[in-house]
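Trainee: Fold the following.
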Amino acid sequence: MSRRSVEVTTDLVLRAYRHGLFPMAEGRAGDKLFWLDPIKRGVLPLDGFHLSRRLLRTVLSDSFIVTADRNFAGTIAGCATPLPDRTDTWINPQIERLFTELFRMGHAHSVEAWQGATLVGGLYGVALGGAFFGESMFSFARDASKVALVHLVARLRLGGFRLLDTQFVTAHLAQFGAAEIPREIYKQHLAEAVDHPAVWLADPGDATLEAEFRGLAGQSAE
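Mentor: Coordinates of the predicted model:
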């Protein structure tokens, strides 16, 4: 007897996130998704984010214009673009369709870094209650993804989020304070976060963001 495959819908994706699982494809050309539930989970503490003075200067400069939810399709396409150090990606067309639909539903969000009219970096993820699940980021210009990440953290803190899930920890994320925690501990934090009310703030205002950036840098210096 053959096993009938389960259709992956946006509802299934949201239920999976609520229980600590997330989907990936084997490659850009892959036609199937699989679910991950790592033994060690990457998280980036919102109250322990490391923002260097150098990066603060870049964030406050006019090097990039940063927006949120302005070009989700372009952001996920940027994350799926092969790069010299990343010739393949786990973001296949099905992932793009699912998360674009989640964006239309108000569950997925993007942060974009622009130079003029050109999108040069950004990130996207999913929000459930007070938990934000970071999916992927990209950078076509120096510091573009770092600046987008700082903007994300500022918005999450201002909106009352409690958990920033990075799935895994890379050297890029470790410099900001990301660390691995055991799956059991992660799911305890997750259960508390998804039931906590939070608000996604696409545009908190320049003055509010600047004050939060400076607070992050001051926290890092302590």
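Trainee: For the rest of this, base every contact and every neighbour count on C-alpha atoms.
Mentor: Fine.
Trainee: Hmm, Gly27 is touching Gln94, no?
Mentor: No: between Gly27 and Gln94 there is no contact under Cα atoms under 8 Å: 11.2 Å.
Trainee: just checking, His135 is part of a strand?
Mentor: One thing to correct before we go on: residue 135 is Glu, not His. Yes: judged by DSSP: H, G, I helix; E, B strand; the rest coil, Glu135 forms part of a strand.
Trainee: Contact partners for it?
Mentor: Residues near Glu135 by Cα atoms under 8 Å, 6 or more residues apart in numbering: 123-126, 166-167.
Trainee: do that again at 6 Å, thanks
Mentor: With contact taken as Cα atoms under 6 Å, 6 or more residues apart in numbering, Glu135 is in contact with 124-125.
Trainee: do the same with Gly129
Mentor: Shown in contact with Gly129 (Cα under 6 Å, 6+ apart): 194-198.
Trainee: For the helix or strand encompassing Leu14, which outside residues touch it?
Mentor: Using DSSP states H and E, Leu14 maps to helix 10-18. Applying Cα under 6 Å, 6+ apart, helix 10-18 has no contact partners.
Trainee: following that helix, which helix or strand comes up?
Mentor: strand 22-25.
Trainee: Could you also give me the structure for this second sequence? I'd like to compare it with the first:
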Amino acid sequence: MVVWLEDSASPFPPVKRALHNPNGLLAAGGELSPQRLLTAYRQGIFPWFNPGEPILWWSPDPRCVIHPSEIHISKSLRKFIRQSDYTVTFDKAFTKVMQACAEPRSYQQGTWISPKMIAAYTALHHQGIAHSVEVWDGENLVGGLYGLSIGSLFFGESMFSRQTNASKIAFSFLCVQLQQWGFNLIDCQVHNEHLESLGAKLIERDAFCALLAKHVDDPSISQWEFSIDVNAVAQFATGIR
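Mentor: Model prediction:
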């Protein structure tokens, strides 16, 4: 049975109690305070629910992850990155990235990124825990992603693209920078073909939780600024494919 969380003091149940169908549904209710979200992510749990629903908490098995050093960047994408005039930044437009991720998409109905979610993650951003990657064409925001940084782990939430390859560029820059910073893993949560094409893979939830226990208390990066450029991304990618 799904556990109902009465308030912010209600503990999350062990993730092994999550349902098989729907895969990973663990609990419902509670709140989206920064501390509650941190407690969830540190245990391998994340919120995902539609507007009008109670908060639903998930921990799927298997889990979709990618090691930053295993990013797959195709030859055509490397060429595109070298020739592109896009600019890539960290944390310059966090809320705008979330709002863009919440925009309607042709392949899905609605969005789970409600104003309540945006407010909760923006609060984490102000605490230096949630971060965004932005891709700019001049002054226009054309792609990006956001997620949480805890220890040496990055918990990816969503990405968007308004122009060709923009989300792939954001993800590529993120992976290369995290690899240079010594991050151990990016949590992609749920598998899809787009993530798989970039190098994501499935691992058992037990293995994922073991990595959490090992790395959530690693030293964190306090200042998120890119120390890489377009050539570094292209050269890094060339070395692995």
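Trainee: After superposition, what's the TM-score here?
Mentor: The TM-score (TM-score structural alignment, normalised by the length of the first structure) is 0.90; 216 aligned residues with a Cα RMSD of 1.9 Å.
Trainee: The helix holding Leu14 of the first structure aligns to what range in the second structure?
Mentor: Using TM-score structural alignment, the residues of the second structure aligned to helix 10-18 of the first structure are 34-42.
Trainee: Kindly report the same for stretch 156-163 of the first structure.
Mentor: Against the second structure, stretch 156-163 of the first structure falls on residues 178-185 (TM-score structural alignment).
Trainee: now that stretch, how far from the chain's geometric center?
Mentor: 14 Å (Cα atoms, centre = their mean, to the nearest Å).
Trainee: Quick check: end-to-end length of that stretch?
Mentor: By Cα to Cα, to the nearest Å, the extent of stretch 178-185 of the second structure from end to end equals 9 Å.
Trainee: what do you get for stretch 122-135 of the second structure?
Mentor: 19 Å.
Trainee: Where in the first structure does that stretch fall?
Mentor: Aligned by TM-score structural alignment, stretch 122-135 of the second structure falls on residues 100-113 of the first structure.
Trainee: Contact partners for the most centrally placed residue in the first structure?
Mentor: With distances taken as Cα atoms, centre = their mean, the first structure has Gly134 as the residue nearest its mean C-alpha position (2.5 Å). Residues in contact with Gly134 of the first structure, defined by Cα under 6 Å, 6+ apart, are 125, 165-166.
Trainee: Can you list the buried residues in the match of helix 10-18 of the first structure?
Mentor: By 16 or more other Cα atoms under 10 Å, the buried positions in stretch 34-42 of the second structure come out as 34, 36-38, 40-42.
Trainee: need the longest strand for the first structure.
Mentor: The residue-count maximum for a strand in the first structure (DSSP state E) belongs to strand 118-128.
Trainee: picking that back up, so what touches the match of stretch 156-163 of the first structure?
Mentor: Applying Cα under 6 Å, 6+ apart, the contact partners of stretch 178-185 of the second structure are 67-69, 152-153.
Trainee: thinking again about what came up before, mean per-residue distance, the helix holding Leu14 of the first structure to the second structure?
Mentor: Here the mean offset of helix 10-18 of the first structure against the second structure after fitting is 0.6 Å, by mean Cα distance after the TM-score superposition for the first structure.
Trainee: show me where the first structure has strands.
Mentor: 22-25, 33-36, 40-43, 65-68, 108-115, 118-128, 131-139, 163-167, 179-182.
Trainee: got JSON lines for the ones you listed, with distance to Ala77 of the first structure too?
Mentor: As requested, those are exported to JSON lines (distance: least, Cα to Cα, whole Å):
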{"stretch": "strand 22-25", "distance to Ala77 of the first structure": "15"}
{"stretch": "strand 33-36", "distance to Ala77 of the first structure": "18"}
{"stretch": "strand 40-43", "distance to Ala77 of the first structure": "23"}
{"stretch": "strand 65-68", "distance to Ala77 of the first structure": "16"}
{"stretch": "strand 108-115", "distance to Ala77 of the first structure": "12"}
{"stretch": "strand 118-128", "distance to Ala77 of the first structure": "10"}
{"stretch": "strand 131-139", "distance to Ala77 of the first structure": "9"}
{"stretch": "strand 163-167", "distance to Ala77 of the first structure": "19"}
{"stretch": "strand 179-182", "distance to Ala77 of the first structure": "27"}
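Trainee: Quick one, which of those gets closest to Ala211 of the first structure.
Mentor: Smallest distance to Ala211 of the first structure across these (Cα to Cα): 15.8 Å, for strand 65-68.
Trainee: for the closest one, packing partners?
Mentor: Judged by 3 or more Cα pairs under 6 Å, 6 or more residues apart in numbering; DSSP states H and E, strand 65-68 of the first structure is in contact with strand 108-115.
Trainee: so what's Ile113 of the second structure closest to, chain neighbours aside?
Mentor: With sequence-adjacent residues excluded and distances taken as Cα to Cα, 6 or more residues apart in numbering, Ile113 of the second structure is closest to Ala102, at 5.2 Å.
Trainee: Could you check how far that neighbour is from Phe94 of the second structure?
Mentor: Ala102 of the second structure is 13 Å from Phe94 of the second structure, by Cα to Cα.
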